[in-house]
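Undergrad: following is a predicted model, sequence given first.
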Amino acid sequence: MDKLKIVSDLQNIVPDESIKISEPLSKHTFIKTGGIGDVFINPSEVNQLCEIVRYAFVNEIPLTVLGKGTNVIIRDSGIRGIVVSLEKFNEISVKGNEIRVGSGANIIEVSRVALQHQLSGLEFACGIPGTVGGALIMNAGAYGGEISNVLTSAKVITQSGEFLTLSEKEFQFGYRSSVFAKEKFIIVEALFLLEKGDPTLIKGKMDENTFLRESKQPLEYPSCGSVFKRPPNNFAGKLIQDSGLQGVRIGGAEVSTKHAGFIVNLGNATSTDYLQLIRHIQETVKEKFGVDLETEVKIIGDE
């Protein structure tokens, strides 16, 4: 793959300063691990993004889209082809009970904007450290709330570069699943419909959720959030804890002593450390309890 040729072609779509060659992707993940991306591009307009997607599709170049990298592990071998960051798609606007949001906006920030406008429905999101796009893909939820409860429409780009607007009946939301994940749509914008509420009650709920998160989760270290999905009629964290795995370490990656559902980077972890520890956890829990733990965190990159 000719990286210089790709860059030369992309310079016709976005400004030079938006393109980087051999970008360390550890700079773009919460756990601070991951290899290099061949060509890293940071568009700021929808038409640019559509053109990039079409270019990659027509030329059969692998395309990977990143938000804030909160719920992702990028392998140490990195990512071939084009890596697109959506961090510039971060505008937030409010009209009545609706909030229109770019997919690269922080969902925490959106919940705060909702509070400022006395809108209720996103209190659950006040501690989710990802983007709106990531929240839609995973149908993110916490403390009794889910994205599926408030999303009314979404603008997306297909893998071939077609621009679509999806409505509620097309979302196919399930537990940590959605049509956005199934079809690998690139999310551009989301529209949330909220309800007018008492700002004191809204803030109280957000403060309560923040306290619960800070008291239970290992926020003092980089992590990728909950590593595993909740197995039927059980909890991943409890199974891991009951397996005696808290504090187990491979390289710089450790099963958190504060919450067994998290793996933290103690400072020098690699993605390989994370993946080996994940496999060790899965094998141990399977052996002790007969339960197959499925990863919630997205694992991407060259194998």
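TA: On my side now, so go ahead. Numbering: from 1, shown residues only.

Undergrad: can we go C-alpha only for contacts and neighbour counts from here?
TA: Noted.

Undergrad: from Val94, how far off is the residue positioned nearest the centre of the chain?
TA: Nearest residue to the geometric centre of the chain (CA atoms, centre = their mean): Gly134, 3.8 Å. Distance of Gly134 to Val94, computed by CA to CA, to the nearest Å: 21 Å.

Undergrad: if we can go back for a sec, and the residue nearest to the centre of the chain, what element?
TA: Using DSSP states H and E, the element containing Gly134 is helix 132-138.

Undergrad: got the contact list for that helix?
TA: For helix 132-138, the external contacting residues (CA atoms under 8 Å, 6 or more residues apart in numbering) are 67, 101-107, 140, 147, 175-181, 187-190.

Undergrad: repeat that for 7 Å
TA: Defining contact as CA atoms under 7 Å, 6 or more residues apart in numbering, one finds that helix 132-138 is touched by 67, 103-107, 147, 176-178, 180-181, 187.

Undergrad: list the helices and strands whichever helix or strand comes after it packs on?
TA: Downstream of helix 132-138, the first helix or strand assigned by DSSP H and E is strand 141-142. Using 3 or more CA pairs under 7 Å, 6 or more residues apart in numbering; DSSP states H and E, no helix or strand is in contact with strand 141-142.

Undergrad: next SSE after strand 141-142?
TA: Where DSSP H and E defines the elements, the next helix or strand beyond strand 141-142 is strand 145-146.

Undergrad: who wins on neighbours among the contacts of helix 132-138?
TA: Neighbour counts for these peak at Ser103, which has 29 neighbours (criterion: other CA atoms under 10 Å).

Undergrad: okay, it and Ala154: tell me how far apart.
TA: In terms of CA to CA, Ser103 sits 9 Å off from Ala154.

Undergrad: let's bring in a second one:
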Amino acid sequence: MSQKKELINELKLVLKGENIEFDSPMKDHITFKVGGPADILVYPTNYEEVISIIKLCKKYESNYFILGNGSNLLVKDGGIRGVVVKFSKLSNIKVEDDKVIAQSGAKLCDVTSESLKASLKGFEFACGIPGSIGGATTMNAGAYNGCMADVVESVLVVDKEGNLIKLSKEDLEFGYRHSVVMTHNYIVLETTLKLIRHNSEDIKTRIDDLTDKRNSKQPLEYASAGSTFKRPEGYFAGKLIQDAGLKGKGVGGAEVSTKHSGFIINKGNATAKDILDLIALVQKEVKEQFDVDLYPEVRIIGEDK
């Protein structure tokens, strides 16, 4: 029996039948709506299952990839070999005094809503980020002059050996779109946020204001992965792209948004290759015209077709 078949058999002992899929198209699981199939897709429902999955992948020398809400991600057209671990069934959120404790798969919009209900201020910046708390913590996501580093108190993670580790804010070594979670390939299980008691009407006003700004400035009517490029020091990626004359530039079904040049969008029939080719074109033009290097903020994984 092959190692892959042995891995599948053991995964079936750990997970219920509906929580394991085969050859699942990743375009159905990421916000860009592109990407080939994942060999094995699993949905853990508790932390013990996560640890078992990681240990089995190590035992059978299988690659694994952790998936939250599928934003900020581009999967290539050939798909993903190995195991994709999707955290959508680990999404509980609870409030304790001035703290919000959210499991990795909890959507940022839901964490924002629960914070508002509890009259807790500080997480409004995340109301429109289309991701999960695990992914946001991992990459220190941010918007509108706020970021995860401002509000995270501690994080529970699993290392690649399957050990549980609790990290303090200081341990996390937050930087621009970076944390120690990325450095050591930890897996975030839950994040504890420390917020501030405040008037709920003021919090809601701030959320409504940021939501209006996002709706008016971002191409939310199209599939995308959010901001495509990291902000280069001293510049704004969107302005550089616009000044390079690339607004509306397309490759296949991919296009530089005419609403916000910092976004590459899927017009409906894009392939991952279309998007990658457009990213490369944008990088080339901005480098030639302004001598500035643009680096993708979007994480690119998988194999070419």
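TA: Nice, thanks for sending it over. Remember, predicted model here, so these are calculated numbers, not experimental data.

Undergrad: now the TM-score, please.
TA: Here the superposed chains carry a TM-score of 0.98, computed using TM-score structural alignment, normalised by the length of structure 1; 303 aligned residues with a CA RMSD of 1.0 Å.

Undergrad: as a check, name the ranges of all strands in the stretch 101-250 of structure 2.
TA: Here the stretch 101-250 of structure 2 has its strands, by DSSP state E, counting those that start in this stretch, at 120-121, 142-143, 146-147, 152-158, 164-168, 187-194, 196-197, 223-224, 250-251.

Undergrad: right, and these - which one's nearest Ala244 of structure 2?
TA: With CA to CA as the criterion, Ala244 of structure 2 lies closest to strand 250-251 of the strands of the stretch 101-250 of structure 2, at 13.9 Å.

Undergrad: average distance between that closest one and structure 1?
TA: Taken against structure 1, strand 250-251 of structure 2 registers an average deviation of 0.7 Å after superposition, with mean CA distance after the TM-score superposition for structure 1.

Undergrad: which residues are contacting that strand?
TA: Residues from elsewhere that reach strand 250-251 of structure 2 (CA under 7 Å, 6+ apart): Val256, Asp274, Asp277, Leu278.

Undergrad: quick one: distance of that strand to the chain centre.
TA: Relative to the chain's own centre, strand 250-251 of structure 2 is displaced by 24 Å; criterion: CA atoms, centre = their mean, to the nearest Å.

Undergrad: find residues that contact each of Ser103 and Ala154 of structure 1.
TA: Overlap of the contact sets of Ser103 of structure 1 and Ala154 (by CA under 7 Å, 6+ apart) consists of Glu189, Ala190.

Undergrad: how about the helices in the stretch 201-303 of structure 1?
TA: 236-242, 271-289 (DSSP state H, counting those that start in this stretch).

Undergrad: which elements pack onto the first one?
TA: For helix 236-242 of structure 1, not one helix or strand is in contact under the criterion 3+ CA pairs under 7 Å, 6+ apart.

Undergrad: that one: average distance to aligned residues in structure 2?
TA: Looks like 0.3 Å for helix 236-242 of structure 1 (mean CA distance after the TM-score superposition for structure 1).

Undergrad: sec struct for the equivalent of Gly37 of structure 1 over in structure 2, please.
TA: Counting by TM-score structural alignment, Gly37 of structure 1 corresponds to Ala38 in structure 2. With DSSP: H, G, I helix; E, B strand; the rest coil as the basis, Ala38 of structure 2 sits in strand.

Undergrad: what is the burial count for the nearest residue to Ala38 of structure 2 once chain neighbours are set aside?
TA: Residue nearest to Ala38 of structure 2 in three dimensions, not counting chain neighbours: Ile80, with 4.6 Å by CA to CA, 6 or more residues apart in numbering. Neighbours of Ile80 of structure 2 under the rule other CA under 10 Å: 27.

Undergrad: how about the contacts made by Ile80 of structure 2?
TA: Counting by CA under 7 Å, 6+ apart, Ile80 of structure 2 makes contact with Pro37, Ala38, Asp39, Gly302, Glu303.

Undergrad: please apply the same query to Lys258 of structure 1.
TA: Lys258 of structure 1 neighbours (CA under 7 Å, 6+ apart): Lys216, Gln217, Pro218.

Undergrad: do you know how far Asn12 of structure 1 is from Ile128 of structure 1?
TA: Per CA to CA, Asn12 of structure 1 is found 36 Å from Ile128 of structure 1.

Undergrad: and the contacts of Ile80 of structure 2, which of them are buried?
TA: Pro37, Ala38, Asp39, Gly302 (16 or more other CA atoms under 10 Å).

Undergrad: Serialize those residues to TSV and add fields for distance to Lys55 of structure 2.
TA: Output for the buried ones among the contacts of Ile80 of structure 2, formatted as TSV (distance: CA to CA, whole Å):
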residue	distance to Lys55 of structure 2
Pro37	23
Ala38	19
Asp39	18
Gly302	22
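
Undergrad: and those residues, which two are the farthest apart?
TA: Asp39 and Gly302 (11.0 Å).
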